[in-house]
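[1] Please find the sequence and the predicted model below.
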Amino acid sequence: MVLQEKLDSFKRQKEEIKSFKDLGLCDELVEACDSLGWKTPTQIQVEAVPHALEGKDLIAHAQTGSGKTGAFALPILNALLDFHSKQGYKSAPIFFALVLSPTRELAIQIASQFEALGSGIGLKCAVLVGGENLMQQQIALGKRPQIIVASPGRLVDHLNNTKGFSLHMLKYLVLDEADKLLDVDFEKALDDILNVIPRDRHTYLFSASMTRNVKKLKRACLRNPVLIESSSKYCTVDTLKQQLFFKPAKLKDCCLVYILTEMSGCTSMVFTRTCYATRLLSLMLQNLNIRAIPISGQMTQPMRIRALNKFKSGECSVLVCTDVASRGLDIPAVDMVINYDIPQDPRVYIHRVGRTARAGKSGFAISLSTSSLSSRVTSFVFFITGKTLSEYDAQEEQVWLLFERVTESKRLSLKKLKEIGGTKKRRGGDEDDEDIERYLGVKGKRSKLGKRE
C-alpha cells in the first residue's frame, strides 16, 4: 500500500510538470532553455531531472531524439551554478563534470549543447577526441573548463601525457550511449578512467538501448541508482514508417538509386557495413547526379566534420555512412534512413532508424533485402520492435531500367577508388583528404556520367 501511494504521488508530480521551471531548475537555466526554443520538457527530462537534482545516480533508457542530452546537462549545470552561489565562482573546481561518448561526432554535439545552455553563465567546455591536435586540446584544458566531453581513448592519452591534468576533483560522470561504452571495445580505457576519478561522485548512464548485464553496470560504480525507462528495451517511435524493399541481389544498387530518385526532395542517411562501401556508393551516386558524401571511421576527423557539415547545411542531400553515424547524432532534417546493409545487432537497427522521425517529426526507414532474406528481416524487426514492415511499393520494370546506368557508374567508381588507393599509398598525410573529396565529387568536379554539381 505504501509503495502504491508513492507511485501515485510520483505520477501526479509528473503530470504537474509543464515547464522547465516546474522541474526545479534555477532561473538562469530556465531562461537558457527558453532562448533555445525549448518550451516544455520531454518525457525523459521530466522523469530524470528531478531525481538528478536530488543527487541520485541514474540509469536512463529512452528513445533516440527524446532529449537525453538535456536530461543530464541541465542538472549538471544547475549543480554548477549552485556551487558558484554557495562557494563563489573562483572557488568552483575545474573539470566539474566529465561526459564520455563512443564517437567523436557525438562528443562534439554534446559539447555544443552544453555551450548553448551555458552561454549566459560563462561556461567553458573542452572536447577531447581522437583525430584532433593533441597540443590544442592541452591548451583548452589549460583554460580551466568546467565540462569535459571526451572519447575514452583520447582522455586516457591526456591523463597519461598532459602535465598537471587530473580528474581527482570530478563531481559528475556521464556515460552517453552507455551500452556501447560498457562493451569490450572500451573496457580497458574505461577501467583506466574509473580508476583515477573519485568514487564519491554522481554517475549518469544514458542510452537508447541499455544493457541488462549487471556485471557491466557494476563497472560504472553506481550508488543506488534510479532506473528510468521512458520506453521499452528496443522500440521505435510511432511517427516512423518502416518498410522493406526486397528484390534480387543484383538489383540492390538499382533499388538504392530508385528510392533516392523517387524521394529526391528528402535528406537521407544510407547505412553500410564497411568503410569501403561508403566511398564506393558515394562515388557511384555522385556519378548519377545524386549529391552524396561519405562518412566513416577511416576518415580523418577534419574530413568527417566537413562531411557532416555539408550534409547538415544541405549542400549534400545523402550521407552514406557506417555505424559511426548511427548513435546520438542530432540532425533534425533527416527525412529517411536506408539500410543498404541490414545490421545483425538489434541495438544497431534501433540507433540507425533513430536518426529520423526525431522530436515528434515523421520519417521513413527502408531496409534493402534480397528475396531470400525478406522473411528473416521482417521477423527480425518484428522481434525487436514489435512492429511489422510494410513492403516498399515499386515497379520492378522501373528498377530494371536503371540497371545499365547504375552498373556503368559502379564500374567507373571502382576504377576511381583504385586510383585513390594508389595515391594514398605513395603519399599519405592530410593532403589526401582533398584528393578523396575531389574524387568523390564534393568539390564540384565534373564526372563522366553527370554534370557539374
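    Cool, got the structure.

[2] contacts, neighbours, all on C-alpha from now
    Fine.

[3] element containing Pro102?
    For Pro102, there is no enclosing helix or strand under DSSP states H and E.

[4] For it, grab the count of nearby residues.
    As a burial measure, Pro102 scores 25 neighbours (other CA atoms under 10 Å).

[5] quick one: it from Ser166, how far?
    According to CA to CA, to the nearest Å, Pro102 and Ser166 sit 21 Å apart.

[6] Quick check: chain neighbours aside, which residue is closest to Ala71?
    Gln45 (4.6 Å; CA to CA, 6 or more residues apart in numbering).

[7] who touches the helix or strand where that neighbour lies?
    Gln45 belongs to helix 43-53 when elements are defined using DSSP H and E. Helix 43-53 is touched from outside by 14, 17, 23-24, 57-58, 60, 62, 66-68, 70-72, 74-75, 78-79, 226, 228, 230, with contacts defined as CA atoms under 8 Å, 6 or more residues apart in numbering.

[8] another structure for you, compare them:
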Amino acid sequence: MELNGAPEPAPKPSSKKKDPKPAEEPVPTGHSLILQKLRRSLAIAHSKPVSTPEPESTPAADEPEIEIETVEATGLEPLPQPEPTKASKPVSTLFSLPSWLKEPISVSPTTRTPFSSITGLSPKLQQRLGVLSLTEAFAVQTSVLPLLLDAKTGGDLCISAATGSGKTLAYVLPIIQSLSSRVVTRLRAIVVVPTRELVQQVNSTAVSISSGTGLKIGTAIGSRSLAVEQGLLVAEEDDGSVVSKVDILITTPGRLVEHVRATPGFDLTWVKWLVIDEADRLLAQSFQEWVNVVIVGLEEAAAKHCVDSIAGVDLGNLGLRSGRREAEKVRKVVLSATMTRDVGKLAGLRLRRPRLVVVEDPPLPEDINMADAGEDDAQEGEELEQFSVPAGLREHVIPVESSEHKPLYLLYLLRKQGIKTGALVFVKSNEGAARLAKLLETVGEKSGDKLSVGLVTGEMEKKRREKILKRFSKSEVDILVCSDLISRGLDLPNIRHIINYDIPASTRAYVHRVGRTARAGNEGDAWTLLGNNEARWFWRNIGKAIRRAIAVKKVPIVVESEGVGLRKAYEEVLYGEE
C-alpha cells in the first residue's frame, strides 16, 4: 500500500521468536504399536471404546497410513454357573507317604502262635518262657519276633498295636537273644519310655526273661540323683578307664540326655538296639531335645566302628567310603498304641530301611451303625495316626441327662453292673478326682454299698502313689479314682472295668485309658458317662476314628426322682441331713 505515492517501508524483523510449528507425531511402530494394541485390547475388555489421537499432520508419503477401528465390546455377560454342590471330602494325604507307611504289614489281633513255632527263637528262651507259663505268642509277637530275630533281615521297625497286646515282650526277647552271647559287659541296648512307672514295668519283664543269661540290666530315672545313678551304670577300672556296668539300659528321655552329656564313660559306641516305646508321646515333646542328642550321639559313636581298610588296603585309596559294618549298625524299634504316620516326626529318628507292622481289627460289619450321630457327625479317619483298642474290650456309653447328678449315675452304674472291685475311674482334674473319691466312699457307707476307694493323682508323692497302686493290685482297694497320670503303659493286674467319669481330651487319650483293661488276651469293659453337650464330639472323634470289631453300645440308666437308697444317701452327703 502506498501513502502519498511513497512506497510502504518493509517491516522490521521482530525480536520475539514465533512458536515453532508443532512437530508431526510419528506413526506408531515397533513397541509403540504393541502398546497401542494393548491399550485397545484393555479398552475392549472393559467395554469402553478406544480413543486414538489423530495425527496433526499427514503421514509421510512413503509410509502407509494406519487405520484404527474402534470396536465396541458385546456379549460379555456372565456365563451361567452350575448349582453349588456339597463340599467334597478332603483328598487323603496318604498319597504323599512313603510306601512302607502306606502298605504296612497287617495282622489280626486274634492271631496266636506257639512260641515253639517262632522261627529263630532259641530253645533256651523257649524253655524260659515255659517256666513263666508263656506258651503262646500274641498277634504282635507273632509278626514282630521273626523280623527282629533274623539278623540278616536288618532294617528298623515301627509297630502299631493296642496297649496290653504284648509289645514289651516282642522287643525284649530279640534283644536278650542277640546279646546273650556277649563276653564283655558294655552298653548295647537302650529302651526309652516316657514315665518312671513304665521304666520299672519294662525292667521287671526284662529281668524275668533274662534270668540265667548273665546280662546286666539297669534303669535311669529322675527320682534318684545323677551321681547315684552314675555309680550304678559305670565303674572306673584300675587303669583309670571307665566301663559300663550294664548291658541294657531302660530309661526316661530326660535322664538319658543327662547321662550322655555328663556321665564319664557313658559310651554309645557299642549300642546295637534303640527301642522307643510310647513313641507318640516321646516324639511330640522335646525332653531336652533328646532325639537329636541321642541320634547324633549314636552316629558319632558309629564312626569309631568305621572300616577304613580291608586286608591292609586303604578304602580311601580305592575311591571307596569307609562305613560301619551292617551287623554293627543300630537297629531301631518304634512302638505305640497310637502310632504316628507323620513323616516329619519320624524323620528325626533317621530310620534305616523301615517297615510298619499294624495289629488291627477286621472292618466293621456293614449292618452295624456306630451311633445315632448321622452323616454330619462322621469324621474323616485320622490319616496320620493308627488307632486301635484291645480285641477283648467291650465299650459302653451311658447318656447323662443332668450333669448335676453325674456322681449318682456313677453310683447307679456300680450297683446295676455289680462292679465291686477292679475298677479304674478316670477324672480330668486332680481336684475333681479327690472330690469324687471322697464322695464315693462316703455315699457307699451311708447306702450300705461300702467300697474301698483309692486315689492317685499327679500331686501325690511318688511313694504314696506306689503304695496305693500296690494295694489296688492286691485287691485291697476296690475302686481307684485317678487322673490321666496312669493312663499310659502301666500293666495293673485285676482291672476289669475302665470308667470315663469325664470324657478324655482326645482319641489318643481314650485309647490309652481303655487299654488298661482287656490286656494280654483277656476281656474287659469300658464305660463312658456322656453328657448331652459331649455326645457329638465323642461320636465323631472316638466312635468313628478307632478300628474295632464291634460297635459302642448305649446303656441307659434311669435315675429315680424319688425313693430311698443311693439317691437319699447321695443327697444327704451333698446337702446334709434334714
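    On my side now, so go ahead. Note that the coordinates shown come from a computational prediction; the quantities given were computed from them, not determined experimentally.

[9] related to what we said a few turns ago, quick one: map the residue nearest to Ala71 of structure 1 onto structure 2.
    In structure 2, the residue paired with Gln45 of structure 1 according to TM-score structural alignment is Gln141.

[10] What of Gln301 of structure 1?
    Checking TM-score structural alignment: Gln301 of structure 1 goes with Lys462.

[11] what's around that match, how many residues?
    Neighbour count for Lys462 of structure 2, taken as other CA under 10 Å: 14.

[12] Could you do the one 3 residues further on as well?
    Neighbours of Arg465 of structure 2 under the rule other CA under 10 Å: 17.

[13] Please tell me I have it right and it contacts Gly454.
    No: Arg465 of structure 2 is beyond contact range of Gly454, at 9.7 Å (criterion: CA atoms under 8 Å).

[14] before we move on, back to that, next one: the match of Gln301 of structure 1 from Gly231 of structure 2, what distance?
    Distance from Lys462 of structure 2 to Gly231 of structure 2, counting by CA to CA: 23 Å.

[15] Ok, Asn430 of structure 2 next?
    Taking CA to CA, one finds Asn430 of structure 2 at 36 Å from Gly231 of structure 2.

[16] now swap in Asp314 of structure 2 and tell me
    41 Å.

[17] buried stuff in stretch 169-186 of structure 1?
    Buried residues in stretch 169-186 of structure 1, counted by 16 or more other CA atoms under 10 Å: 170-182.

[18] whoops, stretch 121-137 of structure 1 was the one
    For stretch 121-137 of structure 1, the neighbour count (16+ other CA under 10 Å) marks 123-130, 134, 137 as buried.

[19] can you tell me which two in the residues you listed are farthest apart?
    Using CA to CA, the buried residues of stretch 121-137 of structure 1 span at most 23.1 Å, a distance reached by Leu123 and Gly130.

[20] Could you tell me how far stretch 452-472 of structure 2 lies from the centre of the chain?
    Remark: stretch 452-472 of structure 2 is offset 28 Å from the chain centroid, using CA atoms, centre = their mean, to the nearest Å.

[21] Residues touching that stretch, excluding its own?
    Under CA under 8 Å, 6+ apart, the answer for stretch 452-472 of structure 2 is 422, 430, 433-434, 437-438, 440-441, 476-483, 485.

[22] Which of the residues in it are classified as buried?
    452-457, 465, 468-469, 472.

[23] Include secondary structure and distance to Glu136 of structure 2 when you put these into a markdown table, please.
    Shown next, in a markdown table, are those (DSSP: H, G, I helix; E, B strand; the rest coil; distance: CA to CA, whole Å):
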| residue | secondary structure | distance to Glu136 of structure 2 |
| --- | --- | --- |
| Ser452 | coil | 36 |
| Val453 | strand | 36 |
| Gly454 | strand | 35 |
| Leu455 | strand | 36 |
| Val456 | strand | 34 |
| Thr457 | coil | 36 |
| Arg465 | helix | 33 |
| Ile468 | helix | 32 |
| Leu469 | helix | 29 |
| Phe472 | helix | 28 |
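
[24] Of the residues you listed, which pair is most distant in space?
    Farthest pair in those, by CA to CA: Ser452 and Thr457, 17.0 Å.

[25] tell me the contacts of Asn224 of structure 1?
    Going by CA under 8 Å, 6+ apart, the list of residues near Asn224 of structure 1 reads 56-57.

[26] With that, I have no additional questions.
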